[in-house]
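Enquirer: build me a model:
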Amino acid sequence: MIGDATALRFDPILPWWVVAVLAGLALLVAGFALWRGLRGWAWRGLAGLAAGLALAGPALEIGSRTGLSDIVILVDDRSASQDLPERGDQTDAAIDGLSRQIAALPDTELRRVTVGDDPDGTLLGTAITRAVAAEPDARLAGVIAVTDGQIHDPAILPQDMPAPFHVLLTGREQDWDRRLVIEEAPAFGLIDQEVSVRLRIEDQGDVPAGLQGRSANLRVSVDGEEELSFAVPVGQSLTLPLTLTHAGQNVVQIGFEAPDPAQGDAELTDRNNSAAISINGVRDRLRVLLVSGEPHAGERTWRNLLKSDAAVDLIHFTILRPPDKSDGVPVNELSLIAFPTRELFLQRIDDFDLIIFDRYRVRGILPPDYFQNITRYVRDGGAILVAAGPEMASVESLNLSPLGSVLPARPTGRIIDQPFTPELTEDGRRHPVTAGLPGAPDGDDGSASDGGDGWGRWLRMAEVEPDPQAQVAMTGAEDKPLLILRREGEGRVAMLTSDQVWLWGRGFEGGGPQLEMLRRIAHWSMKEPELEEEALLADVSGGMDVRFTRRTMQDSAGPLTITRPDGETEELPLTEAGPGRFVADWTAPQPGLYHLQDGDLRRVLALGPAAPREFEQTVASADTLSPLVQKTDGGVVRLSDGVPDLRTVAPGRSAHGRGVARDWIAITPREAATVTGLQRRPILPGWAWLLLIAGLIVAGWLSEGRAGRGSPGGGGLPNDAAGAGGRG
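Expert: Predicted coordinates:
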């Protein structure tokens, strides 16, 4: 479309105020002449105005215009909820049909915007706002969105737009869905204490009559263990009590069985029928009982370690006066506290997470029944740590008590009194209790693998024979076992066959990682997840990227079997990253619950939100988009009734209606144009203005001259007077 646009412009020769003064003087002179009754005042006034107009420099400005095409924005919603039954085919048909109709319109361009999945849901508002802002208002003829109406950023939608906004709604009017809603779930919970999850099951859309008012069968599983199932009412909030059994991540999977399709139309999807919640299990406080058989230099080492940890509740008893000591002092004159053996080892023993026997001798303080109860405590999940001294090789050794059945080694009765440097075994380099200890020696000269001076020496240890099922993590003199670890039933037992660890704390010959090693031994005994020797860890760095770490005492691991939320499986090879540590990087294809397995080791991993946000609302609805549709005189059309026809209407008229066969929607042609050229032509050239002004002045002079010759006061006498004189 090409055309010309003409406009009058002024380019004054003198300042505008000078031109205005001259025009005013001309009008004043003409007015004065009119007042005096002089002929020719009009010509003089016109001459003055012509002079002022000439000084104003009038000119014609002629511009060449080129028409611009109209723009129609077509928003294509391809989020996950658009993959529900029939919606994909409806969207494809609508996009193809509208693209053809828009292409057939003259001077009309199509801008197609595709909206995909986002971690925050369907960001349809952001896509529409950006697309509208990118186009000039003068060219925008319409915006058409093909969507199910599920939008998670409604606040970003434009408040208004200069063209009609239409919504072509996918889905069907009879669609319905049942979903699980997690109303409240804790991020942390105390181990062995009850936590609560509040949830409800709700129906959306046109629920079949056969399913209205009926209960749902809820299933609950923690860490992939056996499911618990029970019936719950639909549409009512309920509180689900759970008890966390271990520290670290506890994955709670909650779901319900899909409704029976025989009762009516099947629900839209079962992807919102379950949710995965990660609750981090933490200990309220670690309760530790430390029993020192006698005062010695290393006693305070244990006390300082445990008291420095604010998460540890420590009860420490040191036996200062054993029952077999006879010094003649009456008991009622002693200021010592009696050892509450019955309360500690019978009544309250299960309250402790760890019991440490530090150089403890069997002297009759604890009867055999008490040791049997300690053995039961270990096999039921408790932990024992024995820090032995010379008493281990004597007749007062704990190994000779009923507790000896769970200890990881048997003493030979020999004490090795010679300096030695503790060293890690092959198992020790793999076991998380000792792996990576700072300054660990790696060589015959005792030098450290990290370039340091290595560890200081100890001076004494007891010789023991380890149990075949135990793991020797460190050795001492003559390569004899120094640190032995063993699982017993559900519990843990650790044994340190020397009482010289305090030498590291004093810095003897450079010292060593005393506090770090003792902390790891104690925390491994209390089953802290980061110190498990057989473990599968998943570090979610961000989004769907995961790094798997497999810790094992074996020489190899993997491949890791991953079961996706949709039931498909894949195998991921693991690469050795260090002794007993294998890693792999992986990107999950979608949010959801993943089951991991390597041999007998299983784990559940939850990625993304507790339930996919895209499926929180699945029934198609235009409620969120309707205000913008109404403001722009657009329309909402269900694609289940067919793809609407596309028309053009004038701005201000309704852009939606019902035709003979189907609905129609309309766009408003804008007829926008841009100026491509500009010319300026004076109305009259300078000489023409001079002729015009001069002609008007001459016309005024002639008008006055004619009037003067015919007036009574001219040069001759009146006719009557002349005639009278003649007769006389």
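Enquirer: switch to C-alpha atoms for all contacts and neighbour counts from now on
Expert: OK.
Enquirer: okay, now residue 116: neighbour count?
Expert: Neighbour count of residue 116, defined by other C-alpha atoms under 10 Å: 15.
Enquirer: repeat that for the one 3 residues further on.
Expert: When neighbours are counted by other C-alpha under 10 Å, residue 119 registers 15.
Enquirer: how close does it sit to residue 612?
Expert: 9 Å (C-alpha to C-alpha, to the nearest Å).
Enquirer: repeat for residue 653
Expert: With distances taken as C-alpha to C-alpha, residue 653 is found 42 Å from residue 612.
Enquirer: likewise residue 709?
Expert: 107 Å.
Enquirer: who's more crowded, the two?
Expert: residue 612 (21 against 11).
Enquirer: from memory the more buried one sits against residue 273, does it?
Expert: No. With contacts counted by C-alpha atoms under 8 Å, residue 612 stays clear of residue 273, the gap being 10.3 Å.
Enquirer: tell me who's in contact with residue 596.
Expert: Each residue near residue 596 by C-alpha atoms under 8 Å, 6 or more residues apart in numbering is listed here: 560-563, 602-605.
Enquirer: what's the first helix or strand after whatever helix or strand it lives in?
Expert: In the assignment (DSSP states H and E), residue 596 maps to strand 592-598. Using DSSP H and E, the next helix or strand after strand 592-598 towards the C-terminus is strand 601-607.
Enquirer: quickly find the element holding the residue positioned nearest the centre of the chain.
Expert: In the chain, the residue lying closest to the centroid (C-alpha atoms, centre = their mean) is residue 119, at 6.3 Å. Residue 119 belongs to no helix or strand when assigned by DSSP H and E.
Enquirer: residue 150 contacts residue 617, doesn't it?
Expert: Yes. Under the criterion of C-alpha under 8 Å, residue 150 makes contact with residue 617 at 7.0 Å.
Enquirer: who has more neighbours, the two?
Expert: Between residue 150 and residue 617, residue 150 has the larger neighbour count (other C-alpha under 10 Å), namely 27 against 18.
Enquirer: ok, now which ones touch the more buried one?
Expert: 122, 614, 617-618, 620-622.
Enquirer: from the residues you listed, which is closest to residue 410?
Expert: residue 614 (61.3 Å; C-alpha to C-alpha).
Enquirer: which ones are touching the residue nearest to that closest one when sequence neighbours are not counted?
Expert: Leaving aside its chain neighbours, residue 614 sits nearest to residue 121 (5.5 Å; criterion: C-alpha to C-alpha, 6 or more residues apart in numbering). With contacts defined as C-alpha under 8 Å, 6+ apart, the neighbours of residue 121 are 151-152, 613-614.
Enquirer: second chain to compare with the first, below:
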Amino acid sequence: MSTTILFDPLLPWPVLMACFVLALGGVALALWRGLSGWALRALGAAVILAALAGPVWQQEDREDLPDIALMVVDRSSSQQLAERAEATEAAADALATRIAALPNTELRRVELPNGQGDAGTLAMTALANALAEEPRARISGLFLISDGRVHDIDNAPDLPAPLHLLLTGQPEDWDRRLIVENAPAYAILGEEITLTLRVEDQGAVPEGLDRTEIEIAVDGGAPMAFQIPVGEPVDLPVTLPHGGRNVLQFTVPMAEGEITDRNNTALIQINGVRDRLRVLLVSGEPHPGGRTWRNLLKSDSSVDLVHFTILRPPEKQDGVPVSELSLIAFPTRELFLEKINDFDLIVFDRYKRRGILPSLYLDNVRAYAETGGAILIAAGPDFASADSLYRSPLAEILPASPTARVIEQGFRPEITELGQRHPVTAGLRAPEGQEDWGRWMRQIEVTEQAGNVVMSGHDGSPLLMLDRVGEGRVALLASDHAWLWSRGFEGGGPQLELLRRLAHWMMKEPELEEEALWAEPTGQTLRIIRRSLTQDVGTVTITSPTGETAELPLAETDPGRFEVLHEGDEIGLYRLKNGDKEAVVGLGPAAPREFVETVASSALLDPVIAQMRGGVAQLHQGIPNLRQVRVGRPAAGRGWLGLTPRGAFETKGVSRTPLLPAWLVLLLASALFIGAWLREGRR
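Expert: Predicted structure coming up:
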């Protein structure tokens, strides 16, 4: 029960003050005039003013509420190192027991797991959420059992009570981590890039560890080992081995006494891109399709095009002196002997043998393809003639042979069943608003010998054939009328997209490989993709960073494209295998945020703890005692931590009794004023 006197004035306080001034003036006037009843008049005025102030005797029926102590227990990954988990559990149980022994105090316990993804330890967020669920006026103390490595210190709440940190870890703890200071997302193939790495030691580092070994592996291959200094930046020159995603893994072996090796690995994914693609286009004679090839290749800013059109073959003798010709000589020796390997693709557009390129040069072209080059033949009627390129050393690598028949009638190109699965032709559609592509008017009849037929023409005969020869690639387009699509004949067709894909497939762009395995990470999810020309690819084997394996079936989502989703529980390097195809992919950073800094420290939390004069207790020195201290006093000392009693209560009922009821005011005021009148009347 609590009692107090309150005032509930009948008039506003300014009016009451004015009345008081008038009453005081009247009493002063009576005193000045010598009236003997001035004292009684003053008492009467005081009674009336007191009644107008409305004094009330208030009684409250209160129920005391217990204080609340919040305890946040850090269960993040860094708290599982060494013996921290056991120390944390023991400290939480002991602290709960000591809080329960305090008078009028309750405990709220919050378990703190890892943040979603790679968010780390969100201790301040957990503390803010816990405070939002409790009345701030009842919070007497906050306790955090952790290694101090929180990752949301900017979200620290405004504290209503002292915050204490019970710090896990041992004074002799030390750790080594690998830091990548500089790594580009893209790099040009064949050009050297520089990565900057640094090995950093933290904590109580033993003496004599000024150098360490580092292992470097590319795409999960066999690692290479080097010796580097500790604590100094190291510039590492790297040349990417292939286009597309290159996964580089750097690993520092675990040293003796180190508390973890989870931050001894750095995973870098760099996309290899070509600087310039050099293409040699040789047109046997001027024709409408020649400009189509030229426009396509020139429209790509990454392509350097060298184009020759043979306008004056040897048999053309019109008597014009050579010195007066405005044509340049075809540099056959320079192109086909000396610099042939400088080109990524050679295109023969309606070219036929005229003695300009001797068999020796064409044999060199064949060797160029077998050793990794690419040759595309856009065949016209010349391919079916006796001067065909097939009647040369190139016949050994061509996927089809001509029958000498030229089909001069309209047909609509169609994608074969195999072509529906091949990335060069998969998904090609008719122009918007049309059901079919426009017709081509000429096709060279050929007999398939090798490779894959991805497009067919007249009566289903092969139109576009693709083949791999040795380390290179060869394509044969058995028509010179692809340009009709670019002119919009009968609605046209996807000519530019087809020829672009064809050229880039021949130049070995990774996204157009017909047999490929890769994965696309999104958060903790891996989308595993297998592209294949076969109908069934079976299962994919996934090896996690910890060495655990799992087999997942691949389902066909589009012709030639198989996918499966996998939730990665661990962050690091995953290995994928399907048949003879292997791939590696990094999920998140190789060293999660929880393991970037692992040596226990209160440095981050010290400013927050200082807000309400809290303290830090080292658990290896024992569990501190608890005391109750007044608000504003130091809340921590040697071997103890303090809580501030809040004295919160809940009001069950309130009763009010007027101290000056109206009848009493009337009686007292009347008696005093009448007494003053009588006294003054007798005088």
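Enquirer: distance-wise, check the residue nearest to the centre of the first structure relative to residue 113 of the first structure.
Expert: Taken as C-alpha to C-alpha, the span from residue 119 of the first structure to residue 113 of the first structure is 19 Å.
Enquirer: same question for residue 631 of the first structure.
Expert: Distance from residue 631 of the first structure to residue 113 of the first structure, by C-alpha to C-alpha: 22 Å.
Enquirer: how about residue 229 of the first structure?
Expert: 46 Å.
Enquirer: in the second structure, what residues pair with the longest strand along the first structure?
Expert: Taking DSSP state E as the criterion, the first structure has its longest strand at strand 194-205. Using TM-score structural alignment, strand 194-205 of the first structure lines up with residues 192-203 of the second structure.
Enquirer: just tell me what residue 481 of the first structure corresponds to in the second structure.
Expert: Match for residue 481 of the first structure (TM-score structural alignment): residue 462.
Enquirer: oops, could you answer that again for residue 632 of the first structure instead?
Expert: Using TM-score structural alignment, residue 632 of the first structure pairs with residue 612 in the second structure.
Enquirer: check residue 291 of the first structure too.
Expert: With TM-score structural alignment as the criterion, residue 291 of the first structure pairs with residue 282.
Enquirer: could you do residue 272 of the first structure as well?
Expert: Aligned partner of residue 272 of the first structure by TM-score structural alignment: residue 263.
Enquirer: from residue 587 of the second structure, how far out is its match?
Expert: 15 Å.
Enquirer: got it, and residue 545 of the second structure?
Expert: For residue 545 of the second structure, the distance to residue 587 of the second structure - C-alpha to C-alpha - is 9 Å.
Enquirer: got it, and residue 162 of the second structure?
Expert: Relative to residue 587 of the second structure, and taking C-alpha to C-alpha, residue 162 of the second structure is found at 40 Å.
Enquirer: what do you get for residue 459 of the second structure?
Expert: Counting by C-alpha to C-alpha, the gap from residue 459 of the second structure to residue 587 of the second structure is 50 Å.
Enquirer: more neighbours, these two?
Expert: Using other C-alpha under 10 Å as the criterion, residue 459 of the second structure and residue 587 rank with residue 587 on top: 24 against 8.
Enquirer: isn't that one up against residue 527?
Expert: No. Between residue 587 of the second structure and residue 527 there is no contact under C-alpha under 8 Å: 11.0 Å.
Enquirer: what does stretch 350-358 of the first structure correspond to over in the second structure?
Expert: With TM-score structural alignment as the criterion, stretch 350-358 of the first structure aligns to 341-349.
Enquirer: to clarify, my last question referred to stretch 454-462 of the first structure.
Expert: Counting by TM-score structural alignment, stretch 454-462 of the first structure corresponds to 436-444 in the second structure.
Enquirer: residue boundaries of the strands in the stretch 501-650 of the second structure?
Expert: 516-522, 525-531, 539-543, 549-553, 555-558, 561-567, 572-578, 581-587, 616-618, 625-628, 636-637, 640-643, 649-658 (DSSP state E, counting those that start in this stretch).
Enquirer: what is the corresponding segment of the first structure for the last one?
Expert: Residues 673-682 of the first structure are where strand 649-658 of the second structure lands when matched by TM-score structural alignment.
Enquirer: how close does that stretch sit to the second structure?
Expert: On superposition with the second structure, the mean distance recorded for stretch 673-682 of the first structure (mean C-alpha distance after the TM-score superposition for the first structure) is 2.3 Å.
Enquirer: okay, now the alignment partner in the second structure of residue 562 of the first structure: neighbour count?
Expert: Mapped onto the second structure by TM-score structural alignment, residue 562 of the first structure lines up with residue 542. By the criterion of other C-alpha under 10 Å, residue 542 of the second structure has 22 neighbours.
Enquirer: again with residue 526 of the second structure
Expert: The number of residues near residue 526 of the second structure, taken as other C-alpha under 10 Å, comes to 20.
Enquirer: quick check: chain neighbours aside, which residue is closest to it?
Expert: residue 566 (5.1 Å).
Enquirer: ok, the one you found - contacts?
Expert: 525-528.
Enquirer: quick revisit: what sits up against the match of strand 649-658 of the second structure?
Expert: Residues contacting stretch 673-682 of the first structure (C-alpha under 8 Å, 6+ apart): 57-68.
Enquirer: where along the stretch 201-350 of the second structure do the helices fall?
Expert: Per DSSP state H, counting those that start in this stretch, the stretch 201-350 of the second structure carries helices over the ranges 288-299, 332-333.
Enquirer: any idea how far the first one is from the chain center?
Expert: Centre-to-centre, helix 288-299 of the second structure and its host chain are 41 Å apart (C-alpha atoms, centre = their mean, to the nearest Å).
Enquirer: with stretch 663-680 of the second structure instead?
Expert: 88 Å.
Enquirer: and among the helices of the stretch 201-350 of the second structure, the most buried is which?
Expert: Highest mean neighbour count among the helices of the stretch 201-350 of the second structure (mean count of other C-alpha atoms under 10 Å): helix 288-299, with a mean of 16.
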